[in-house]
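> The following comprises the amino acid sequence and a computationally predicted model.
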Amino acid sequence: MWYLCGLGSNIDPEQNLVRAVTRLLESHDSLWLSPVIHTRPRGIDTERPFLNALAVVFSPLSPTQLKDHFNQLEEALGRDRSDPLSSRKDRPIDVDILEYSESGRFLGEGIDEPYYRRLFEGRTENSVRASLTVAGHTLGQASATIHRDLRAGDEIVVQQGQHLHDHTVKASLTGQQGL
C-alpha cells in the first residue's frame, strides 16, 4: 500500500524532521519528500512555528499497523502520546497518514490542512522553505526522492524533482518490502 503522510515539528524542527526522515529511511528503502515549509500553528496552543512536509512511502502494513509504527517513531523522538492533551501541545514530531492507495495515485481527499494542500498541489512559491541535511544531502528546497542503496553500504541517493507526480519513488519501490 502507498501512503501519503504529513510530517510536522515545532520543537527543534530542523533536527527532529531530519531524525524522522532518517528513521523513515531505516524502515523504507525509498521515500518521496516534498519541500519543507515554515507554517504557523493551527489548532494548537502555542506560538512556536512549525516545519511541515509531505512524504510518500510504500508499506505492506495496514493503515492501522503503519499508524502504530508512526506513533512509536513519534514516541522515540520524544512525543508524549500518553498525555490526553498531546494533540494540542508542541511536539518534536507528528507523522500522520493523510491518504493511502494501492495504485500510488493520490487525490488529496484526506488533506484538510491548507499547508499540506499547498505542498500536494505544488503551490509553494510564496512559502518560506527550510533546508534539512540528511546523510550529507541538502533537502527541503525542492521535492526529492530519496533511495537507500543497500548494495553500496546503505548509501543515500537523492533525485531532486518538481512535484509529487514527477517522482520515481513508485517505480523504484515496485516489489520492494518495507514498513
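Now that the structure is in, tell me what you want to look at. Here the structure is a predicted model, which means the values were calculated and not measured.
> from here on, contacts and neighbour counts on C-alpha atoms
Fine.
> Pretty sure residue 160 sits against residue 143.
Yes. With contact taken as Cα atoms under 8 Å, residue 160 and residue 143 are classed as touching, separated by 5.9 Å.
> What segments of the chain are strands?
According to DSSP state E, the chain carries its strands in the segments 2-9, 30-33, 36-39, 50-58, 94-101, 129-130, 132-134, 137-139, 143-149, 155-161.
> how about a markdown table for those strands, with mean neighbour count and distance to residue 83 added?
Putting those into a markdown table (neighbours: other Cα atoms under 10 Å; distance: least, Cα to Cα, whole Å) gives the following:
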| stretch | mean neighbour count | distance to residue 83 |
| --- | --- | --- |
| strand 2-9 | 22 | 17 |
| strand 30-33 | 26 | 29 |
| strand 36-39 | 22 | 24 |
| strand 50-58 | 25 | 20 |
| strand 94-101 | 19 | 14 |
| strand 129-130 | 19 | 29 |
| strand 132-134 | 17 | 29 |
| strand 137-139 | 16 | 32 |
| strand 143-149 | 22 | 33 |
| strand 155-161 | 16 | 36 |
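> Now do the contacts for the residue positioned nearest the centre of the chain.
Most central residue of the chain, judged by C-alpha distance to the mean C-alpha position with Cα atoms, centre = their mean, is residue 55 at 3.5 Å. Counting by Cα atoms under 8 Å, 6 or more residues apart in numbering, residue 55 touches 4, 5, 6, 7, 31, 32, 33, 34.
> before we go on, here's another structure to hold up against the first:
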Amino acid sequence: MKYYLSLGSNIDPVNHLDLAIFELSNIFENTLSSSIHKTPAEGFDGEDFLNLVFCGSCSLSFDELNKKLKDIEDKAGRDRSAPKFSSRTLDIDIVLQLSEDDEILFESDEIAKYSFVSEPLSELL
C-alpha cells in the first residue's frame, strides 16, 4: 500500500514534525516529504501551523496504520481531550491510500477542504 499522510503542528512544530518523520521512516519504505507550509490556525486563535505531506509504502492495513499514527501523536504529547479546533503538538491524518497499481482506496475530504493538505500533497503527486 502507498499512503499519503498530512502532518501538522503548532506547538514546538519543528521538533514534533522531526519526531514524526523519524517514527514514520521506521514504518515506511520509499518515503518522500513535501516542503513545509506555514498556515494560520483555522477555527481558533493560535500560533501558525507547520504542515507537510509525507508519503511512503508499507504493508499495514488502513486501521493498523491509523493505530500506529495515533501512537506517534501520543508520543508527541497529543492531548486528546482538547477541542477539535485547538493547538496541537502533532496531528497525523491519512489523506490518501493507493493500492500497488495506484488505484485510490481512500481519499480524505480534507484534500478538497484545506489548502494546507492539498498544496503539499500536490508536490508529491
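Yep, it's here. The model shown is predicted, which means the values in this text are computed figures rather than measured ones.
> Chain neighbours aside, what residue packs nearest to the residue nearest to the centre of structure 1?
The spatially closest residue to residue 55 of structure 1, leaving aside those adjacent along the chain, is residue 33, at 4.6 Å (Cα to Cα, 6 or more residues apart in numbering).
> so who does the one you found touch?
The neighbourhood of residue 33 of structure 1, defined by Cα under 8 Å, 6+ apart, consists of 53, 54, 55, 56, 140, 143, 144, 145, 146.
> what residues are up against the residue nearest to residue 146 of structure 1 when sequence neighbours are not counted?
Using Cα to Cα, 6+ apart and skipping the chain neighbours, the partner closest in space to residue 146 of structure 1 is residue 158 (4.6 Å). Taking Cα under 8 Å, 6+ apart as the definition of contact, the neighbours of residue 158 of structure 1 are 137, 144, 145, 146, 147.
> which of the residues you listed lies closest to residue 112 of structure 1?
Looking at those and their distance to residue 112 of structure 1, the nearest is residue 144, at 23.0 Å (Cα to Cα).
> distance of that closest one from residue 10 of structure 1?
22 Å (Cα to Cα, to the nearest Å).
> returning to that earlier point: make JSON lines out of the contacts of residue 158 of structure 1 and add distance to residue 106 of structure 1.
Compiled in JSON lines, the contacts of residue 158 of structure 1 are given as follows (distance: Cα to Cα, whole Å):
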{"residue": "137", "distance to residue 106 of structure 1": "27"}
{"residue": "144", "distance to residue 106 of structure 1": "17"}
{"residue": "145", "distance to residue 106 of structure 1": "16"}
{"residue": "146", "distance to residue 106 of structure 1": "19"}
{"residue": "147", "distance to residue 106 of structure 1": "21"}
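> re earlier: tell me which of the contacts of residue 33 of structure 1 are still there in structure 2?
When the contacts of residue 33 of structure 1 are mapped onto structure 2 and checked using both residues aligned by TM-score structural alignment, their matches' Cα atoms under 8 Å, the preserved contacts are 53, 54, 55, 56.
> Mind putting the strands of structure 1 into JSON lines with distance to residue 68 of structure 1?
As requested, the strands of structure 1 are arranged in JSON lines below (distance: least, Cα to Cα, whole Å):
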{"stretch": "strand 2-9", "distance to residue 68 of structure 1": "14"}
{"stretch": "strand 30-33", "distance to residue 68 of structure 1": "19"}
{"stretch": "strand 36-39", "distance to residue 68 of structure 1": "24"}
{"stretch": "strand 50-58", "distance to residue 68 of structure 1": "15"}
{"stretch": "strand 94-101", "distance to residue 68 of structure 1": "11"}
{"stretch": "strand 129-130", "distance to residue 68 of structure 1": "28"}
{"stretch": "strand 132-134", "distance to residue 68 of structure 1": "24"}
{"stretch": "strand 137-139", "distance to residue 68 of structure 1": "27"}
{"stretch": "strand 143-149", "distance to residue 68 of structure 1": "23"}
{"stretch": "strand 155-161", "distance to residue 68 of structure 1": "26"}
